[in-house]
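S.K.: predicted structure and sequence below. I'll ask about it afterward.
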Amino acid sequence: MSAAPLTIGEAARRTGVSAKMIRWYEATGLLPPAVRSESGYRHYGEADLHTLRFIRRARDLGFSVDGIADLLALWRDRARPSAGVKAIAQEQIADLRRRIAELEGMARTLEHLSDACCGDDRPECPILDDLAAADRAPMPRPSRRGLPGRGPARKSV
């Protein structure tokens, strides 16, 4: 006997994924479209909850939506070799290390600028001077891949 279907609110509560993100995961294809009641309400089963927990955990580890889609495809393919999964994980590790290095560089720059600022009643401020410097090359921004509406085209594995 299967459990009674859950509403989107209950699915959100049980998985820690907001209702808004559940709808977005459905729209992007990470989660199959929910079964609808006669009145049009979404209903979710245990398999959907398991998929949502998988997605949430992958997001917690910093995977992009495209990376999660690749991992979900591999997870669902019980005949898959683990080499593809490991390759995706190793790519993610390299990306995280690159992003950490970028963030550490930003922190060092801000520490240097903060140390140079007197922080007193005078208007001179090296922090604002640096931000306003038009002739500087922009600093690299941390990756925002995988957020809704962002990121490069999907890589195939």
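M.R.: Great, that's in hand.
S.K.: drop to CA atoms for contacts and neighbour counts, all remaining ones
M.R.: Will do.
S.K.: all strands for this structure, in order.
M.R.: With DSSP state E, the ranges of strands along the chain come out as 35-36, 42-43.
S.K.: right, and those strands - which one's nearest residue 127?
M.R.: strand 42-43 (50.3 Å; CA to CA).
S.K.: point out the most buried one among the strands of the chain.
M.R.: strand 42-43 (a mean of 18; mean count of other CA atoms under 10 Å).
S.K.: also this one, for the comparison:
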Amino acid sequence: MNIGQASKATGVTAKMIRYYDEIDLVRPASRTDSNYREYDDRQINELRFIKRARSLGFSMEEITQLLSLWRDRGRPSREVKAIADRHVADLDARIGEMQAMADTLRHLSHCCAGDDRPDCPILADLTEGKEPSDPVKRRPSFNR
């Protein structure tokens, strides 16, 4: 398969396939006499693997580790599980942070009259410069 066909078969753009090749994430493609890349089933499977791992939010470093483990048929599954568990913990932490941001913005939006007056608790909060997850922070009260 040429790079266009590989892209279509995997959902990975040709630009990203070239990038993965440059950083040695995928095994190098063979070359035709005219120096075009040719991809075999093994490389197509690797690209699909990477695409799926990216869709689950794994970092490039994690994907490199997972690919290495996937290629090693004698690997202990505990190593794969450890990578996945660390990733889940990271996702859970980020979800918590994002929920705190959404809660803060929801509260600030609720406090904002959204009318022609210049008073705005959203701008006042941004001016204070505190993190949204700061539990000590009290929201400004604006009289409507």
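M.R.: Right, received. Where do you want to start? Please read all numbers here as calculations on a predicted model, not as lab measurements.
S.K.: would you pull the TM-score for this pair?
M.R.: The TM-score (TM-score structural alignment, normalised by the length of the second structure) is 0.84; 133 aligned residues with a CA RMSD of 1.6 Å.
S.K.: about what we covered before: in JSON lines: the strands of the first structure, plus distance to residue 25 of the first structure.
M.R.: Below are the strands of the first structure laid out as JSON lines (distance: least, CA to CA, whole Å):
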{"stretch": "strand 35-36", "distance to residue 25 of the first structure": "14"}
{"stretch": "strand 42-43", "distance to residue 25 of the first structure": "13"}
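S.K.: of all those strands, which one is nearest residue 58 of the first structure?
M.R.: strand 42-43 (23.1 Å).
S.K.: once aligned to the second structure, how far is that closest one on average?
M.R.: Aligned to the second structure and superposed, strand 42-43 of the first structure gives a mean residue distance of 1.7 Å (mean CA distance after the TM-score superposition for the first structure).
S.K.: can you list contacts of that strand?
M.R.: 5, 6, 7, 8, 34, 35, 36, 37 (CA atoms under 8 Å, 6 or more residues apart in numbering).
S.K.: which one among these gets closest to residue 103 of the first structure?
M.R.: residue 8 (36.1 Å).
S.K.: what's the match for that closest one in the second structure?
M.R.: Taking TM-score structural alignment, the alignment pairs residue 8 of the first structure with residue 3 from the second structure.
S.K.: same question, residue 79 of the first structure
M.R.: So residue 79 of the first structure corresponds to residue 74, using TM-score structural alignment.
S.K.: can you give me the distance of that match to residue 68 of the second structure?
M.R.: 11 Å (CA to CA, to the nearest Å).
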